[in-house]
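Student: structure for the following, please:
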Amino acid sequence: MPAPVHSSWLASKWRYRMVFGCISTAFLLAILKSGSLQLNHGEALKGLAEKQYKRTFQVAAARGMVYDREGRTLAGTVPMDSVYVEPRHIVEKEETAIKLSEALSIPTTKLEKRVAGSRSFAWIQRRIPPATSETVRQLDLRGVGLLKEHQRFYPNHSVAGQLLGTVSIDGEGQSGIERAYDSALKPKAQRTSVLRDAKGNRLMTDTGLELSAFRGNDVHLTIDAQMQQVAELALVETVRKFKAKSAWAIAMDPNTGEILVMANAPTFNPNTPGTARRHSRNQALSAAFEPGSTMKTITFAAALEAGVVHPEESIDCENGKYKLGRHTIRDSHKSNWLTVRDVFKHSSNIGTLKIALAMGEQRFKDTLKQLHFGERLGLGLAGEARGRLPRKDKWGQTRLSTISFGHGLMVTSVQMLAAVGTVANDGVWVQPHVIQRVTDAFGEEIPQRDRKPAHRVFKTETAKTLAQIMQTVVEPGGTGTPAAIPGIAVAGKTGTAEKVDPVTGRYSKDLHLSSFIGFAPADAPEAVVLVVVDEPQEKKFGGLVAGPAFRKITEAILRARGIFAAPSEKEIAASKEKQKKNKAKSKMMAAANTVPPLAVEEGAMPDLRGMTLKEALVFLKRVGVVPQIEGQGLVQEQMPKAGAPIVNPRAIELKLAKEQ
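Tutor: Purely as a prediction, here's the structure:
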């Protein structure tokens, strides 16, 4: 008997319900699980998902620029691509290494190590040339990408190289201005995310950031690049000529304290620092040394200020030999009685120490303190030396005497420049500085730390009197005549200091530090300049060794400020001789151009025999002929002969010979 219809329908209905219930239950469980994951592990799962298609990059803007006082670029940046890999996204590691090796000229074995493993990031090569970058881009390798970085560039090569310094591969300042102002020059780094495809390549390269707003600040120096180059060339020539170990120079405007030149030789190119790292030290800033006789400028200034001497007062210089305790002090030039003015002019150690002893220890020490010897002057640059003065218990008559002529203390170039600059500035000390200003990406000036206040050390009368005495050094009979500038009054002082032998620990008769310091024009100074030459050979005196470089540097600075040297007698004589020759030449040319025409038939060859070449050319020019010439002197032969028709204008020949 067949089952009732309603029983079959009921069974089917229950099956539908069971299936629906199972599906509903599964769906409900999925919803509950999803909710649980979202609530409890949402952020972690979101991060895992984003890793598949996103990558966060640090986007670096350009490092700030460095300019000279006239706005010329001393240090800048250029954008360049760098190659990186993401090993965990590279499938064909061996093939990738081979292709990159061919494009980048890197050994395959080295690249295989870089692409191995499952690291998320590794550099392959930083800052590659544009052509190489394009080659890598066209390879379109999975897990290989290019990032834009910035390469530091110094367009003037070695000009101010030691002062500017260098940066590391990661753009960190390592020395010089780059290190001292790294926090100002360094760009403000920003992080941004970009989308990637299945190969790991970036799909969106526009970060949406205005990078110019995040670039580093610009540093403007007081240095003049053109004067700096003149100084470096002069120092290189000095080192070469005297076979010196090194040389340096520093120049300053005594009225403002702005440093115009800070040069070294041998020079240093920060574009290729590895080739000459040993020359990267800025000795104009970091060297501490015994100044020798240039220190007499300070001794005389202090004595004149104290009123213990007068320029025309006479001093017994003991015929060049003087016993001081157990030491014997000697002069290079033996003299008996000299005026104070001549003691300075002839650089007498004996006369100078007697002036110092008459002044007394305390007055001299007070002057050194007012001029900031023995302390850093706060240029804000890494490596600035402090110098060294004797301890209080080390002073006495002997130490006072030796310091008066530049031995027994250590000074820096900047200290000496500021001290002599005080004399040039009518007795007012001004702090030297090399930073003019710092500006942000929008040109707004950023406040810097305050400088030491200017203060008076000497009376104006004292400074002017000493400036007059200093002028005698470059006059005939003085020790610094090679530093003289014709037509411009120069006030200066030579220095020749014996160096301590590193082996014996005693002063050496063979190792010297030769220097010249001075300012010009003496009556209205625009520049104070110091030149130091380390261990010159054959010649040692500061006037002979450092004086010529001082003159070249000072002339360049004055010329840039519209002050020109008068020509020397030799130059005047040469100019007159040149004018005389030019005048005679003009007369000859005028005579040649006024030669009367020859009576010849039209189209016929004139008779040119006996004429000078210029006269002959004048006639031939009238008939439209340019001849072929052989020999020198007067026309002896011609082709064609006089009166013959000129058939071929290119076949005219003139043979010249000197009269016997």
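
Student: hey, let's count contacts and neighbours off CA atoms from now on
Tutor: Noted.

Student: ok, Glu475 touching Pro482?
Tutor: No: the criterion here is C-alpha atoms under 8 Å, and Glu475 misses it with Pro482 at 9.5 Å.

Student: all strands for the stretch 101-250 of the chain, in order.
Tutor: Applying DSSP state E, counting those that start in this stretch to the stretch 101-250 of the chain gives strands spanning 122-128, 144-153, 190-195, 218-221, 246-252.

Student: would you list these in TSV and tack on distance to Val635?
Tutor: TSV is the format used below for those (distance: least, C-alpha to C-alpha, whole Å):
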stretch	distance to Val635
strand 122-128	67
strand 144-153	62
strand 190-195	83
strand 218-221	66
strand 246-252	59
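
Student: okay if I get those as TSV plus mean neighbour count and distance to Ser105?
Tutor: TSV is the format used below for the strands of the stretch 101-250 of the chain (neighbours: other C-alpha atoms under 10 Å; distance: least, C-alpha to C-alpha, whole Å):
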stretch	mean neighbour count	distance to Ser105
strand 122-128	17	10
strand 144-153	20	16
strand 190-195	14	29
strand 218-221	24	36
strand 246-252	28	39
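
Student: got the contact list for the closest residue to Ala60 other than its chain neighbours?
Tutor: Leaving aside its chain neighbours, Ala60 sits nearest to Ala189 (4.8 Å; criterion: C-alpha to C-alpha, 6 or more residues apart in numbering). Neighbouring residues of Ala189 by C-alpha atoms under 8 Å, 6 or more residues apart in numbering: 58-61, 214.

Student: sequence B follows; please return its structure for comparison with A:
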Amino acid sequence: MTIKKSIMFRMGVIYLFFLALALWLCIEIINLKFIQADKWKTQSHEVERSENIVMPNRGDILDVNGKKLATSVPSYRLYMDLLAEGLTDAKFNSNIDSLSICLANFFKDKSAAAYKRDLQLARQKGRRYHLVNPKRLSYTEFQVVNKFPIFREGRNKGGFIPEQLDRRQQPFGSLASRTIGKMYGESTKGGMLGLERAYDDKLRGTPGTSVMKRISGRWVPEVVTPPIDGYDVVSTIDISIQDVAEHALRKQLVRHNADHGVAILMEVQTGAIKAMVNLHRLSSGVYVEDYFNYAIGAATEPGSTFKLFSLMAALEDGVVKVTDSIDTGNGAYRFYDRIMRDSQQGGYGMLSVSEVLEKSSNIGIAKIIYENYKDNPRRFVDRLYNMGINKPLGIELLGEDRPLIKYPGDNSWSGTTLPWMSMGYEVKMTPLQLLTYYNAVANKGKAVRPMFVKGLSHHGKMVERYSPVVLNSSIASRHTIEAVHQILIGVVERGTARNIRNSNYSIAGKTGTAQVAKGSQGYQSGGVEYQASFVGYFPAERPRYSCIVVVSAPSNNVYYGNIVAGSVFREIADRVYATGFDFVVESQWKPGREDHVYPYSKGGTFDDIRTIFRELDYPVYAVSSAKEWVSTTAADSGIVIRPKPMPNGVVPSVIGMGARDAVSLLENAGLQVHLQGVGRVVSQSIQAGSKIRPGSTIFIRLE
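Tutor: You can find the predicted model right below:
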């Protein structure tokens, strides 16, 4: 009995233990299922739902006509998970040879055997993120690689992990690149320079969120908050005009072996910047755009172009009239211990106030200012300050240099400051600041802030438009503005800029030739460089555009503003005027003239060619439809426009075309275009007549 009772006792204990365990499990199940369900459900979501940031697409920067100046282009880097669930030994071993051959043929950097060895070693080491090749692939290249053996199975079945990276690209190459700006190396850091930085908060968009959710053993992404793509920034830049301005400036810089140069074209009424070129010479002799933004960041002594403001101050204060006479003497005049000279040997003698500016007499303007303000120089400087030329423009681009207009009482003020200041020395302004106030004269006295952006668009629709900002509603009286306007016309018609006048339209402006000190060497012998400039506007009767050209350190013994900078201004103005159909154009052709020889043009679109000739009032005979590429010939009775068929499926010839026409034609043919240089197309990487492979890249070189 004792043994039996002992056994029964033990069984009872075991029974009670399992009964208690069962009761405890039931209580825990009830507790988990009903009482703490919400708590554990939340924790399970935290484990199974891994939150990630989804980056938005960065907006594009567009020119005023909607052409892409900067855009994000995807590139891809190839990785492999060699232990992917679906990548079995059988699949890996049966496809590794063909994959290695494909990789070797595609990248051409090592043999198929080397690729096979690398992949086998990576699988043996259990690598889950193996870099197959460091090269970044374009979208077109990625589409090819995506069809390789194993890779085409995807991530889970083949272990293929393509990493997408966005690369910022400027489709027009270096054109306006300093104004467009740059991104930091890591795109998440945003814009570093130019419009990319100024409008980074508009371009970058708003990130979204996603989670990775485990379903049936697989991780599946689920978007929680969708990202909001950035706005497109519609700039005021016209890339066609930018092309013209850069080509004209580059040609002159090369001709005169200059150190650097600036060209800016501004719309008079709005201040919209249509083109801004900054070219700098490298040690190799090549001129590049993205070195430094001299237009806004380099305040220098402007020289004779500053004489306009000195004369405006004197006219506004009523101390002289345009008809007054000034004795400039024999070309040399002493102010205290310094001798001032005019550029003409022997001097100009007696000049009217208008002629002082037309001939750019240093002595003439200095005597006007010194004799009338020597007892109260503050009056003169206050008048300049009232115009606003002593203040920064406050533009959105980073790096604007401050202007320097000395004030009596400053440590650097001396007895000779006033006369030298009157002709543009001992003062400093950037090219854009100088242009802004010449633009004000063209705009009937109203100074407007230079505008680089027209507005913002989203998915092709304008969502915000920017309006011009007035800096000074009137920099001088209407009488003074009209007086100096006529004098600036006289500079071109009769004065120092006679070489740029023409019969088609009138120009108003001022030449400048300044000596610029080379660092610490001062103005002593060997320490001087020259800066040639021309600033003005056109057409003078109804100003539409203002423009400034500055060429620094020209050599070859030619450094005068009318020759070095004026000719660039004229070339830009000619090209802009020729394509500006709202200008008043007087054609040389007259009805009934039988001796007239009609012109012809290079190829282009039907609409463009017809519009140009009709605006020039030439008779046009067209045998074409509005969407065709055409050529022209001159006939006895007018210009004949004929279709210029472009064969389908083959690469067209773009030799001799400008950038805009060449890019349009090649992109319409299905090619990706990369530009090199500026001017006209002189070569193309794919021979004309070759069969087109859609998505292929063609390089075209312009000079």
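
Student: TM-score for these two?
Tutor: Put the two chains on top of each other and the TM-score (TM-score structural alignment, normalised by the length of the first structure) is 0.72; 557 aligned residues with a C-alpha RMSD of 4.6 Å.

Student: for the closest residue to Met312 of the second structure other than its chain neighbours, give me its contacts.
Tutor: Using C-alpha to C-alpha, 6+ apart and skipping residues adjacent in sequence, the residue nearest Met312 of the second structure is Thr480, 6.5 Å away. Each residue near Thr480 of the second structure by C-alpha under 8 Å, 6+ apart is listed here: 312, 315-316.

Student: what's Lys241 of the first structure aligned with over in the second structure?
Tutor: Taking TM-score structural alignment, the alignment pairs Lys241 of the first structure with Arg255 from the second structure.

Student: ah, wrong one, I meant Ala62 of the first structure
Tutor: Using TM-score structural alignment, Ala62 of the first structure lines up with Asn57 in the second structure.

Student: what sits against its match?
Tutor: If a contact means C-alpha under 8 Å, 6+ apart, then Asn57 of the second structure has 72, 204-205, 228-230 as its contacts.

Student: please name the nearest non-neighbouring residue to the most centrally placed residue in the first structure.
Tutor: Centroid-nearest residue in the first structure: Ala160, 0.8 Å away (criterion: C-alpha atoms, centre = their mean). Nearest non-adjacent residue to Ala160 of the first structure, counting by C-alpha to C-alpha, 6+ apart: Ala263, 6.3 Å away.

Student: now check the second structure for the residue matching that neighbour.
Tutor: Counting by TM-score structural alignment, Ala263 of the first structure lines up with Val277 in the second structure.

Student: again, but for Leu163 of the first structure
Tutor: Using TM-score structural alignment, Leu163 of the first structure pairs with Thr179 in the second structure.

Student: circling back to that earlier point, and the gap between the residue nearest to Ala60 of the first structure and Ala441 of the first structure?
Tutor: 14 Å (C-alpha to C-alpha, to the nearest Å).

Student: burial of the match of Lys241 of the first structure, as a residue count?
Tutor: Neighbour count of Arg255 of the second structure, defined by other C-alpha atoms under 10 Å: 13.

Student: ok, Thr2 of the second structure next?
Tutor: Other residues close to Thr2 of the second structure by other C-alpha under 10 Å number 7.

Student: and if you look at the one 4 residues further on?
Tutor: A count of nearby residues for Ser6 of the second structure, using other C-alpha under 10 Å, gives 11.

Student: that one falls within a helix, correct?
Tutor: Yes: according to DSSP: H, G, I helix; E, B strand; the rest coil, Ser6 of the second structure belongs to a helix.

Student: looking at this, Gln636 of the first structure is in a helix?
Tutor: No: going by three-state DSSP, the assignment for Gln636 of the first structure is strand, not a helix.

Student: hmm, it is touching Lys655, no?
Tutor: Yes: assessed by C-alpha under 8 Å, Gln636 of the first structure is found in contact with Lys655 at 5.8 Å.

Student: returning to that earlier point: what's the residue nearest to Met312 of the second structure aligned with over in the first structure?
Tutor: Thr480 of the second structure maps onto Thr462 in the first structure, by TM-score structural alignment.

Student: now do the SS call for its match.
Tutor: The local conformation at Thr462 of the first structure, judged by three-state DSSP, is helix.

Student: quick check: Pro453 of the first structure vs Leu377 of the first structure, distance?
Tutor: Pro453 of the first structure sits 12 Å away from Leu377 of the first structure when distances are taken as C-alpha to C-alpha.

Student: list residues touching both of these two?
Tutor: Common neighbours of Pro453 of the first structure and Leu377, counting by C-alpha under 8 Å, 6+ apart, are Gln431.

Student: which of the two has more neighbours?
Tutor: Leu377 (21 against 8).

Student: helix or strand: which one has the aligned partner of that one in the second structure?
Tutor: Using TM-score structural alignment, the equivalent of Leu377 of the first structure in the second structure is Leu393. Under DSSP states H and E, no helix or strand contains Leu393 of the second structure.

Student: give me the neighbour count for the closest residue to Leu393 of the second structure other than its chain neighbours.
Tutor: In this structure, Leu393 of the second structure finds its nearest non-sequential neighbour in Arg449, 6.3 Å apart by C-alpha to C-alpha, 6+ apart. As a burial measure, Arg449 of the second structure scores 21 neighbours (other C-alpha under 10 Å).

Student: what's the spacing between the counterpart of Arg449 of the second structure in the first structure and Gly380 of the first structure?
Tutor: Per TM-score structural alignment, the equivalent position to Arg449 of the second structure in the first structure is Gln431. Between Gln431 of the first structure and Gly380 of the first structure the computed distance is 12 Å (C-alpha to C-alpha).
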